[in-house]
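# no FASTA, just this:
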């Protein structure tokens, strides 16, 4: 019985490590999607595109600073005008060093928030 236990112990540990890694990946993907949603929402209430980019960057950094080696947000594809939309895409380089090897996994989340049709939007710089 002891021999079987000794032979199965590494397999059981490997399986538990796999479960832990899968759990971290799922939880981190949820955080990245949530950061994209929060960044798009924060950007959608700003008056200028520059303010929107700064707000989206602040939200993304705040939400993902402990989880990602690097986190970036892009507002490309946004139609920053009344009746338009803000599209935030957040990219995160997830650090997988807790699994025992130096690796990263790129996670991406996207969110789109509409802008009110009759809201006041200013041109950048004025």
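Yep, that arrived. Nothing here was measured: the structure is a model prediction, and the numbers come from that model.
# for the rest of this, base every contact and every neighbour count on C-alpha atoms.
Noted.
# tally of neighbours for residue 44?
Here the number of neighbours of residue 44 (other C-alpha atoms under 10 Å) works out to 29.
# residue contacts, it?
52, 85-86, 113-115 (C-alpha atoms under 8 Å, 6 or more residues apart in numbering).
# export those residues to a markdown table and tack on secondary structure, neighbour count and distance to residue 107?
Formatted as a markdown table, the contacts of residue 44 follow (DSSP: H, G, I helix; E, B strand; the rest coil; neighbours: other C-alpha atoms under 10 Å; distance: C-alpha to C-alpha, whole Å):
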| residue | secondary structure | neighbour count | distance to residue 107 |
| --- | --- | --- | --- |
| 52 | helix | 22 | 22 |
| 85 | strand | 20 | 23 |
| 86 | strand | 26 | 20 |
| 113 | strand | 20 | 20 |
| 114 | strand | 18 | 24 |
| 115 | coil | 20 | 26 |
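# nearest to residue 17 among these?
Nearest to residue 17 among these: residue 113, at 37.7 Å, using C-alpha to C-alpha.
# OK, contacts around the residue nearest the centre of the chain?
By C-alpha atoms, centre = their mean, the chain has its centre lying nearest to residue 32, at 2.1 Å. Applying C-alpha under 8 Å, 6+ apart to residue 32 gives the contacts 64, 90-92, 107-109.
# here's the one I want to compare it with:
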């Protein structure tokens, strides 16, 4: 019985480490998707595209802290007009060294929010 335990312990340990790594990746993807949603919402209520860009960047900085390094937001693909839409794409580098895996992984999240029909935009 002791021999089987010694043989299977590394397999169980690797399985637990895999589950922890998968959990970190799923949680980080959720945070990046949420940051993209928040950035698109913050940008959609602004009157100018420059103000929208600044609001989106501030929203992303507030939402992404921790393992995500160098978060960036892009509003490319937005139709900045009445009844248009704001498309926010957020990217960051997830540091995997916390799990002992080394390296990093690029995480990307996208959200689209409509601009109100009667909102005046410039």
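Received it, and whenever you're ready, just let me know what you need. No experiment lies behind these values; they were computed from the predicted model shown.
# rewinding a little: what about the residue nearest to the centre of the first structure, distance to residue 13 of the first structure?
Residue 32 of the first structure is 28 Å from residue 13 of the first structure, where distance means C-alpha to C-alpha, to the nearest Å.
# in JSON lines, list the contacts of residue 44 of the first structure along with distance to residue 72 of the first structure.
Output for those, formatted as JSON lines (distance: C-alpha to C-alpha, whole Å):
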{"residue": "52", "distance to residue 72 of the first structure": "14"}
{"residue": "85", "distance to residue 72 of the first structure": "20"}
{"residue": "86", "distance to residue 72 of the first structure": "16"}
{"residue": "113", "distance to residue 72 of the first structure": "18"}
{"residue": "114", "distance to residue 72 of the first structure": "21"}
{"residue": "115", "distance to residue 72 of the first structure": "22"}
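# which pair of those spans the longest distance?
Distance extremes for the contacts of residue 44 of the first structure: the farthest pair is 52 and 114 at 13.4 Å, using C-alpha to C-alpha.
# hang on, isn't residue 41 of the first structure packed against residue 113?
Yes - with contact defined as C-alpha atoms under 8 Å, residue 41 of the first structure and residue 113 form a contacting pair (6.2 Å).
# all strands for the second structure, in order.
For the second structure, the strands defined by DSSP state E cover 68-74, 85-95, 104-114.
# residue 41 of the first structure -> the second structure?
For residue 41 of the first structure, the aligned residue in the second structure is residue 41 (criterion: TM-score structural alignment).
# could you find the closest non-adjacent residue to that match?
residue 113 (6.3 Å; C-alpha to C-alpha, 6 or more residues apart in numbering).
# from residue 97 of the second structure, how far out is the one you found?
Residue 113 of the second structure sits 34 Å away from residue 97 of the second structure, going by C-alpha to C-alpha.
# again with residue 5 of the second structure
Taken as C-alpha to C-alpha, the span from residue 5 of the second structure to residue 97 of the second structure is 29 Å.
# what's the answer for residue 51 of the second structure, then?
Residue 51 of the second structure sits 36 Å away from residue 97 of the second structure, going by C-alpha to C-alpha.
# repeat that for residue 19 of the second structure.
Counting by C-alpha to C-alpha, the gap from residue 19 of the second structure to residue 97 of the second structure is 16 Å.
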